[in-house]
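Trainee: sequence? don't have it. structure:
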């Protein structure tokens, strides 16, 4: 039997609606659209946290943020949390990283348990269970903590002679007099990156993935994780000139959102990045570059798919295309991500199942509510493994891909810890109380905010989420019902991960079978329990 593989592609900060197949009016993404035509596009997919680190830890563990405990960027994933690699290893599958994870290792926990970081186990624990082919988080300029040294070495070998060419060439533009202009500064994002396009981050990461595919026999799960279109929003030619201010959609926002904003929303609207993206001149410089970065990714997806075809791997490879969260780009007077409007928390999700059983759904769009935590059980299911339902909190998408009717989930949930952000201080919130939880049932989206009234949006009547009904007395019954959904979710088992349901079932008569007869009166009582099979109950 030919080895089965998984190609798990993730973009960073790609909005759900910035693709041709999701309806963008001018941005063309023919190669990603072709994936949607070959598979299923899940139109209502949501992340478990609208920020990189926690979202990715949920993708990689198949568990909610409150379960795995990594609540913000830089908060380590604690030792002992099972990750994708650990679920697939018993099935004989290598889980390999090429790109970004935003993983921060629990080095204190590793030291406490005597796990050496340079040991095989230590290396896997430090990298989300992945075998690292190429870790490339980007993000760090010359004053930063970690530079992309492999990519920098590549650039230097190509003649980009600088201490940190990732910053000065790949993420910088050039002024009229030849001066280097930092791509971190939004006012420079309408200029092209200094690096030649074939040497920029996205093609280089694709090349590294192709090298892995060419050098490796399956089965493998390759996590190809691009660092774009995440900021710095700077892209080389020809992509820098593909789109202009005329391609920038008008922002989705209203004056009422600022005039009568929920306290938490008002706090985030005052962040520096939100004030910048509230300026239309900034949007007109940044968004064309953001679109160019996406178009570059699309072209590299085309290159990658052609390579799979040439290697004869397409018919044996499950392909997933998604993002870790979105980008406000000025919508709702916000920049970045972090809150729960669809621009931030909703993601593109395309799954291509090459099995003939999936022919019945090819090219379809699913309205089923889907969560990021559904991918790990889907991958286990693809390899015909047993999904550890006491650990994994999502549901396999394989039945939906193959046309089976599934009982839809009642709601999706997402969490955010804003203790690290300026808003917490401006609101005078305690660190422990700086929590937001979204519950969305497919129509009504409520955001529970500790210490404040909830936010509530009716996406049927108000798809742009402009009218907060969280304090409207006419919608008290809706809020009560969503609070009940939230309470039901919050009180489920989230951390009984060491004993499976089957083990618990088998243990239910263990004491009785061992002669520990608690509550029985005499021998006849015991004999009756044995006959009825009720021992121990």
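Mentor: Yep, that arrived. From a predicted model like this one, the values you see are computed outputs, not experimental measurements. Numbers count the residues shown, from 1 in each chain.

Trainee: contacts, neighbours, all on C-alpha from now
Mentor: Fine.

Trainee: Tell me the helices and strands packed up against the top helix by length along the chain.
Mentor: In the chain, with assignment by DSSP state H, the single longest helix is helix 280-311. Contacts defined by 3 or more C-alpha pairs under 8 Å, 6 or more residues apart in numbering; DSSP states H and E place helix 280-311 against helix 30-38, helix 201-215, strand 220-229.

Trainee: Just give me how far the following helix or strand past that helix sits from the chain centre.
Mentor: Going down the chain from helix 280-311, the next helix or strand is strand 317-323, by DSSP states H and E. Relative to its parent chain, strand 317-323 has a centroid offset of 12 Å by C-alpha atoms, centre = their mean, to the nearest Å.

Trainee: likewise stretch 488-505?
Mentor: Offset of stretch 488-505 from its chain centre (C-alpha atoms, centre = their mean): 24 Å.

Trainee: and the most centrally placed residue in the chain, what does it touch?
Mentor: Taking C-alpha atoms, centre = their mean, the centroid of the chain lies closest to residue 324, which sits 2.8 Å from it. Counting by C-alpha atoms under 8 Å, 6 or more residues apart in numbering, residue 324 touches 10-14, 47, 50-52, 55-56, 347.

Trainee: ok, so of the residues you listed, who is nearest residue 257?
Mentor: residue 50 (20.1 Å; C-alpha to C-alpha).

Trainee: Tell me who's in contact with that closest one.
Mentor: Counting by C-alpha under 8 Å, 6+ apart, residue 50 touches 324-326, 337-340, 344-345, 414-416.

Trainee: Would you format the residues you listed as JSON lines with secondary structure and distance to residue 373 included?
Mentor: Shown next, in JSON lines, are the contacts of residue 50 (DSSP: H, G, I helix; E, B strand; the rest coil; distance: C-alpha to C-alpha, whole Å):
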{"residue": "324", "secondary structure": "coil", "distance to residue 373": "12"}
{"residue": "325", "secondary structure": "coil", "distance to residue 373": "13"}
{"residue": "326", "secondary structure": "coil", "distance to residue 373": "17"}
{"residue": "337", "secondary structure": "coil", "distance to residue 373": "19"}
{"residue": "338", "secondary structure": "coil", "distance to residue 373": "18"}
{"residue": "339", "secondary structure": "coil", "distance to residue 373": "19"}
{"residue": "340", "secondary structure": "coil", "distance to residue 373": "17"}
{"residue": "344", "secondary structure": "helix", "distance to residue 373": "17"}
{"residue": "345", "secondary structure": "helix", "distance to residue 373": "14"}
{"residue": "414", "secondary structure": "strand", "distance to residue 373": "11"}
{"residue": "415", "secondary structure": "strand", "distance to residue 373": "13"}
{"residue": "416", "secondary structure": "strand", "distance to residue 373": "16"}
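
Trainee: this is the comparison structure:
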């Protein structure tokens, strides 16, 4: 075993932390991801920074909180000038490549203003979260009356499918993400009544095996230079449909019980209550919807795990496991009917807590190998971890990176952070309109210390508080409880302090600021001196014994 030379950063999309057997799922067995956990550290309290694909990923790639980088919702551009893990790693001599999804939208206006051509090397990197692109596939080629959701979505994958003989103008939809009635009629995966049917595609041609092969092709193509590969899977994100044999592996007898209560549904909280009334919340509140979707969701995860087996076996057989750090995580969870919600855009652990497994091949990590950690960690901790692995000095970047390296935790030298934070900007959603909230008000902020979780809201809306010790399922909102106002106030003060950090000052290091405290001004600026003797002689040399002719008339 040696210090990691390379980094394989694997991210799944919408994978719940509790839907892996190493995290305790009693029926969904994931032996290959479990095997990685047995070689590394399984973090049991890993939190994302926003419960939505785009902002969560932008935080992960930049190592910064959402209101620091500003890409607060899907398709809100990451502004030009934000540094990402790719920028940091390349400065340290490590390549940084993408295979799969980012959900990033380029700041085209900012690039045009600065004269950055999208097809230039620098322009392409700015357009792709700082990654060099082996293959970008956001896994999204839906089409509506105004065209495609993403004009560039799944283009290479669709070309691959056509080359394999799959017909149609959009085989991503008609085959990979839909079923077929046997008479040639497409049964769209967008309709959840079809979730229990097999996708109309050979399993080896579906999205997850395809991306696994592409990831291996990338790794095989690299020479001796160190690399970071972001292998970013599309599944188990919706459309909830999976090819045979995974489509009918699981039934109601394998499902986790739904976590919700009638008291929750009767809440007076306008944001939580409003989200329950959204179409996706209404849908997943129905048992028939949940029963259809859960089988497909679990099948998608099982397929993901099987592909991890293919990938890990190949890494071991080629010797790459010995010098490659491997991270497996997710960008957010999925409510799946818990708390009367669907999707992910709120702050229960179902949504904002994710699996995170880190395998470090170095001997320094032997002390924690095969263990679990209940330390509070965040996805923004990955960027500084990778910088640390690449030999960078984290202190030189502490004015930019807001996360903390996980290497001390992996090497048994640290206990983690005191708090984890998450935020969500819902200003462009129908809920913000229904609540008549200004764009600056339609925001929420979450903080947890591991015992309690506080969620604060703009617009004068009251906070929500959960007590994990007495209510691990987060069913009881204590935000208005007289007995818990001290905890509300304490965590609110933590949020206030966090919000006032100097997160936008990224052009000068903290060390430079500290050095300036003790450095004299030697450029001629002298303040507070009444006479020549009130300042150091060397500083006033240019101002003493000087002559100049007087102005006539004075």
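Mentor: Happy to help now that I have it. Because the structure is a prediction, the values reported are computed rather than measured.

Trainee: Of the helices and strands packed on helix 280-311 of structure 1, flag the one that's most buried.
Mentor: Comparing these by mean neighbour count (mean count of other C-alpha atoms under 10 Å), strand 220-229 comes out on top with a mean of 24.

Trainee: what's the mean distance for the helix or strand following that one versus structure 2?
Mentor: The helix or strand immediately downstream of strand 220-229 of structure 1 is helix 255-259, counting by DSSP H and E. Compared with structure 2 after fitting, helix 255-259 of structure 1 has a mean deviation of 0.7 Å; criterion: mean C-alpha distance after the TM-score superposition for structure 1.

Trainee: what stretch of structure 2 does the next helix or strand after helix 255-259 of structure 1 fall on?
Mentor: Per DSSP H and E, the first helix or strand lying C-terminal to helix 255-259 of structure 1 is helix 263-269. Mapping helix 263-269 of structure 1 onto structure 2 (TM-score structural alignment) gives residues 270-276.

Trainee: wouldn't residue 133 of structure 2 be in contact with residue 97 here?
Mentor: Yes - between residue 133 of structure 2 and residue 97 there is a contact under C-alpha atoms under 8 Å: 5.6 Å.

Trainee: quick one, which of those two is more surrounded?
Mentor: residue 97 (24 against 18; other C-alpha atoms under 10 Å).

Trainee: Just to be sure, the more buried one is in a helix?
Mentor: No - with DSSP: H, G, I helix; E, B strand; the rest coil as the criterion, residue 97 of structure 2 is assigned strand and is not in a helix.

Trainee: show me what contacts it?
Mentor: Listed by C-alpha under 8 Å, 6+ apart, the contact set of residue 97 of structure 2 reads 86, 131-134, 227-230.

Trainee: switch to 7 Å and redo it
Mentor: By C-alpha atoms under 7 Å, 6 or more residues apart in numbering, the residues touching residue 97 of structure 2 are 131-134, 228-230.

Trainee: circling back: can you list the helices and strands packed on helix 280-311 of structure 1 in TSV and add distance to residue 364 of structure 1?
Mentor: Converted to TSV, these look like this (distance: least, C-alpha to C-alpha, whole Å):
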stretch	distance to residue 364 of structure 1
helix 30-38	7
helix 201-215	27
strand 220-229	24
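
Trainee: To residue 452 of structure 1, which of these lies closest?
Mentor: Using C-alpha to C-alpha, those put strand 220-229 closest to residue 452 of structure 1, at 33.7 Å.

Trainee: and for the closest one, what span of structure 2 is it aligned with?
Mentor: Under TM-score structural alignment, the match for strand 220-229 of structure 1 is residues 227-236.

Trainee: what's in contact with the matching stretch?
Mentor: Stretch 227-236 of structure 2 has contacts (C-alpha under 7 Å, 6+ apart) with 6-15, 94-101, 138-139, 208, 211, 215, 297, 300-301.

Trainee: Which secondary structure state does the residue mapped onto residue 375 of structure 1 from structure 2 sit in?
Mentor: Aligning on TM-score structural alignment places residue 375 of structure 1 opposite residue 382 in structure 2. At residue 382 of structure 2 the chain is in helix, as set by three-state DSSP.

Trainee: For residue 382 of structure 2, give its distance to residue 389 of structure 2.
Mentor: Per C-alpha to C-alpha, to the nearest Å, residue 382 of structure 2 is found 10 Å from residue 389 of structure 2.

Trainee: if you count what's nearby, which of these two comes out ahead?
Mentor: Neighbour count, other C-alpha under 10 Å: between residue 382 of structure 2 and residue 389, residue 382 has more, with 25 against 21.

Trainee: Let me see the contact set for the more buried one.
Mentor: So residue 382 of structure 2 contacts 60, 405 (C-alpha under 7 Å, 6+ apart).

Trainee: ok so, going back, residue in structure 2 paired with the residue nearest to the centre of structure 1?
Mentor: In structure 2, residue 324 of structure 1 lands on residue 331 (TM-score structural alignment).

Trainee: quick one: the helices in the stretch 401-537 of structure 1?
Mentor: 422-427, 476-490, 501-507, 510-513, 523-532 (DSSP state H, counting those that start in this stretch).

Trainee: What residues sit buried inside the fourth one?
Mentor: For helix 510-513 of structure 1, a neighbour-count test (16 or more other C-alpha atoms under 10 Å) marks residue 512 as buried.

Trainee: next one: stretch 104-118 of structure 1
Mentor: 104-107, 110, 115, 117.

Trainee: now for these, which pair is the farthest apart?
Mentor: Among the buried residues of stretch 104-118 of structure 1, the pair separated by the greatest distance (C-alpha to C-alpha) is 104 and 115, at 15.5 Å.

Trainee: rewinding a little: any of the contacts of residue 50 of structure 1 buried? List them.
Mentor: Neighbour-count burial (16+ other C-alpha under 10 Å) is assigned, among those, to 324-326, 337-340, 344-345, 414-416.

Trainee: my guess is residue 189 of structure 1 contacts residue 284, does it?
Mentor: No - using C-alpha atoms under 7 Å, residue 189 of structure 1 is not in contact with residue 284, being 9.4 Å away.

Trainee: more crowded one of those two?
Mentor: Between residue 189 of structure 1 and residue 284, counted using other C-alpha under 10 Å, the more crowded position is residue 189 (30 against 20).
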